[in-house]
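S.K.: Got a predicted model here, sequence first, then my questions.
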Amino acid sequence: MHQKTVQFLENLRSTDWFCNVGRGEYLATDGDLLAVGSWEDAIALSNSEIYEDALREAMNEITVSLHRHFPSEYMRWNETVREIKPKLASLVEEKLRESVRSGRAPVVLTSEPCLSDLLGACMAIEYSDLFDSLYFRKLANSYLGGHFPCGWEGAVSEDFTEGFKTGKMYVY
């Protein structure tokens, strides 16, 4: 695991997860983010097919680029996932328990959306020397800023020519 990925996991561990949900100051600095008004709306968006499709396409954007331009790195993808995922899963469970206990997150928030999001972010960071993922950069910054990224609005180019430049991420 690259040092920058290790550092991201350490930063996630030291962040007060969801401490800024519902606060729009962060959103005002980035016109590509849309505010969500409640946990109920945020959870519904995070479980939507559109958000799941966007997350899948963002992962595909990375793997397609690796496959085309860096095949030896692409061949290490599954090994890298197996290395990162257990560490991340433990961290996500710990931070969610802490967030629920402190009242920053509702009991109904499961680890699945956070784990999927953050595994994608870790993989994007792991391969960031080879491919820059705008989507996962925004997502990672949202978590580190104490927010919950939860949805996507807009189309994603199937051939990735525009990637995630034309849509907006929902953040609570």
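M.R.: In hand now; what should we look at?

S.K.: Every contact and neighbour count from this point should use C-alpha atoms.
M.R.: Fine.

S.K.: Make sure G151 is indeed in a strand.
M.R.: Yes - according to DSSP: H, G, I helix; E, B strand; the rest coil, G151 belongs to a strand.

S.K.: isn't it right next to L45, touching?
M.R.: Yes - assessed by C-alpha atoms under 8 Å, G151 is found in contact with L45 at 5.1 Å.

S.K.: gap between the residue sitting nearest the centre point of the chain and L55?
M.R.: Per C-alpha atoms, centre = their mean, the C-alpha nearest to the average position across the chain is that of D117, at 3.5 Å. Distance, D117 to L55, using C-alpha to C-alpha, to the nearest Å: 7 Å.

S.K.: this is the other structure I want to compare:
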Amino acid sequence: MKISQLAIHRLNNINWFVNLGVATTLPSVIQAQSISLFIKGLNSDEWESATLEAGNEITGYLAKKHTNNYQYWNSLVKEAKKVVENDIIPKLIFPESEKSAMIENLKWDLVNFLLEDAYSSLLREPFFFNGLINVYETGHMPCGWSGTWPTGKLVIY
């Protein structure tokens, strides 16, 4: 098990945040209507819970169904964090007033995407964190969940 260079390349080719607050054509999402709702969503317990549940679903499934492969999880987490913190985040420009909340959410999303991608051949679709990367690739940022996860809709800005 290892972090995919293709996944890292994908992250390095995103045109980050170019459509924050711009109307989206993405299907099945809700758009936050203001910067204050965007920040409120990023900092909400509901959004944190939804992303934690998605991550826990991955680790729980791997621990039960793929015990031998799951033993590499912690070393992959370290590798993914290193990639995100050293190769991705330093290249990005954040709106200064929202920088802290955006960075913490982004780190979580990207590390979990790299892990989900590393284990994708063992997991069942749909891939939650890959879906978040699809949003980032459109220049938006995921910032919440409307409903009780896993039912409901992603909120983006």
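M.R.: Received the coordinates, thanks. Small disclaimer: the values here were computed from a predicted structure and weren't measured.

S.K.: Per the alignment, the residue nearest to the centre of structure 1 pairs with which residue of structure 2?
M.R.: The alignment partner of D117 of structure 1 in structure 2, by TM-score structural alignment, is D109.

S.K.: Leaving out sequence neighbours, find the closest residue to that match.
M.R.: Of all residues not flanking D109 of structure 2 in the chain, F129 sits nearest, at 6.5 Å (C-alpha to C-alpha, 6 or more residues apart in numbering).

S.K.: Roughly how far does the residue nearest to the centre of structure 1 sit from V92 of structure 1?
M.R.: 11 Å.

S.K.: what do we get in structure 2 for A140 of structure 1?
M.R.: Structural alignment (TM-score structural alignment) places A140 of structure 1 against I133 in structure 2.

S.K.: Sketch out the strands for structure 2, chain order is fine.
M.R.: Assigned by DSSP state E, structure 2 shows strands spanning 29-31, 142-146, 153-156.

S.K.: if I pick the aligned partner of V77 of structure 2 in structure 1, what's in contact with it?
M.R.: By TM-score structural alignment, V77 of structure 2 lines up with V81 in structure 1. Contact partners of V81 of structure 1, counting by C-alpha atoms under 8 Å, 6 or more residues apart in numbering, are L119, M123.

S.K.: what do you get for F113 of structure 2?
M.R.: Neighbour list for F113 of structure 2: F129, N130, I133 [criterion: C-alpha under 8 Å, 6+ apart].

S.K.: Can you get me a residue count around F148 of structure 1?
M.R.: By other C-alpha atoms under 10 Å, 28 other residues sit near F148 of structure 1.

S.K.: Does it touch V171 like I think?
M.R.: Yes - counting by C-alpha under 8 Å, V171 is a contact partner of F148 of structure 1 at 5.6 Å.

S.K.: what sits in contact with each of the two?
M.R.: Shared contacts of F148 of structure 1 and V171, counting by C-alpha under 8 Å, 6+ apart, come down to A42, S142.

S.K.: what about the residue of structure 2 positioned farthest from its centre, distance to F113 of structure 2?
M.R.: Distance to the chain centre peaks in structure 2 at N68, reaching 25.4 Å (criterion: C-alpha atoms, centre = their mean). Computed with C-alpha to C-alpha, the distance linking N68 of structure 2 and F113 of structure 2 is 21 Å.

S.K.: Show residues contacting stretch 43-62 of structure 1.
M.R.: 109, 113, 117, 120, 124, 131, 133, 135-136, 149-153, 156, 160, 163-164.

S.K.: which residues in structure 2 does it align to?
M.R.: The aligned range for stretch 43-62 of structure 1 is 39-58, by TM-score structural alignment.

S.K.: Could you tell me which residues within that stretch count as buried?
M.R.: Neighbour counts using 16 or more other C-alpha atoms under 10 Å place 39-43, 46-48, 50-51, 54-55, 58 of stretch 39-58 of structure 2 among the buried residues.

S.K.: how about the residues you listed in JSON lines, adding distance to P95 of structure 2?
M.R.: Output for these, formatted as JSON lines (distance: C-alpha to C-alpha, whole Å):
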{"residue": "I39", "distance to P95 of structure 2": "12"}
{"residue": "K40", "distance to P95 of structure 2": "15"}
{"residue": "G41", "distance to P95 of structure 2": "16"}
{"residue": "L42", "distance to P95 of structure 2": "14"}
{"residue": "N43", "distance to P95 of structure 2": "16"}
{"residue": "E46", "distance to P95 of structure 2": "23"}
{"residue": "W47", "distance to P95 of structure 2": "20"}
{"residue": "E48", "distance to P95 of structure 2": "21"}
{"residue": "A50", "distance to P95 of structure 2": "25"}
{"residue": "T51", "distance to P95 of structure 2": "23"}
{"residue": "A54", "distance to P95 of structure 2": "27"}
{"residue": "G55", "distance to P95 of structure 2": "27"}
{"residue": "I58", "distance to P95 of structure 2": "32"}
